[in-house]
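Engineer: The sequence and its predicted three-dimensional model are supplied below.
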Amino acid sequence: MSDENQILIPESFLDLHRDRSRTRLRTPVAQVRERYELCEDLSQQLVAQAQHIHFDLGVSEDEVLARIEQGLAQPESGFSADEARWVTRRLAELLMWD
């Protein structure tokens, strides 16, 4: 299988998988791509839920994002703490929240 893929992984996500010098990936690129696709898809799927919690339940934007990150950072979620943070930041970006 070729590593050629049209999906561009943002630097912010690649940084999660780079060594301390930020020059090489610690994780195979195929696995990074798979994790990126999972995290990006989850961010997209969480938009409606976050909007519902914020607008319908009256929870502040910061609190909505904090709750989501806290849930994703749990070991049983399958996401690393860094991925949970990335998903939450991406979600804030999609929602145009600070």
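Structural biologist: That came through fine.
Engineer: C-alpha only now, for contacts and for neighbours.
Structural biologist: Will do.
Engineer: Contact partners for L72?
Structural biologist: G78, F79, S80, A81, A84 (C-alpha atoms under 8 Å, 6 or more residues apart in numbering).
Engineer: Quickly note the distance from it to E83.
Structural biologist: Distance, L72 to E83, using C-alpha to C-alpha, to the nearest Å: 8 Å.
Engineer: Equivalent analysis for R35, please.
Structural biologist: 9 Å.
Engineer: do R90 as well
Structural biologist: Distance from R90 to E83, by C-alpha to C-alpha: 10 Å.
Engineer: another structure for you, compare them:
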Amino acid sequence: MSDENQIYLPDSFLALYRDARQRLTAPLAEVRARYELCEDLAQQLDEHARSRSIHAHGSEFELLLRYHAGLAAPESGFNPAEAAWVVKRLSELLGWECPDLPGDPAREG
């Protein structure tokens, strides 16, 4: 088994790529690559957010919403569900409460 196949894909991310019958809507390799991209971005944003002074940039909610707005923009390369997942993951890493996010499948379904 290659190292690539040993990457754990959390259910919260897999849910972004499952249909009503719980089948993946994209090839597993593509889902795995998108997960790695999203998780890496959340880790990088964690470092970025920690280096920011919350007092200079508004509340934690406002900062998370700004990150989400950037990720949800069409030119970002992320779909709305991935954008919401990245920001929710970031809030977990930071230990911050996450605001309701547009495009969040958990919120809409």
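Structural biologist: Structure received. What you see is a predicted model; the values in this text were computed from it and never measured.
Engineer: quick revisit: in helices only, show me the contacts of L72 of the first structure.
Structural biologist: A81, A84 (DSSP state H).
Engineer: The contacts of L72 of the first structure, buried ones only, as a ChimeraX selection?
Structural biologist: The ChimeraX command for the buried members of those (criterion: 16 or more other C-alpha atoms under 10 Å) is given here:
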select :79,84
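Engineer: Just put the contacts of L72 of the first structure in a markdown table and tack on distance to V47 of the first structure.
Structural biologist: Compiled in a markdown table, those are given as follows (distance: C-alpha to C-alpha, whole Å):
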| residue | distance to V47 of the first structure |
| --- | --- |
| G78 | 20 |
| F79 | 18 |
| S80 | 20 |
| A81 | 20 |
| A84 | 15 |
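Engineer: Quickly name whichever of the contacts of L72 of the first structure is closest to Q44 of the first structure.
Structural biologist: Taking C-alpha to C-alpha as the measure, A84 is the one of these closest to Q44 of the first structure, at 13.7 Å.
Engineer: got the end-to-end distance for stretch 18-27 of the second structure?
Structural biologist: 11 Å.
Engineer: who touches it?
Structural biologist: Counting by C-alpha under 8 Å, 6+ apart, L14, Y17 sit against stretch 18-27 of the second structure.
Engineer: tell me how far stretch 10-17 of the first structure is from the chain's mean position?
Structural biologist: 10 Å (C-alpha atoms, centre = their mean, to the nearest Å).
Engineer: buried sites along that stretch?
Structural biologist: Buried-residue list, stretch 10-17 of the first structure, by 16+ other C-alpha under 10 Å: F13, L14, D15, L16, H17.
Engineer: Out of those, which comes closest to Q44 of the first structure?
Structural biologist: F13 (15.4 Å).
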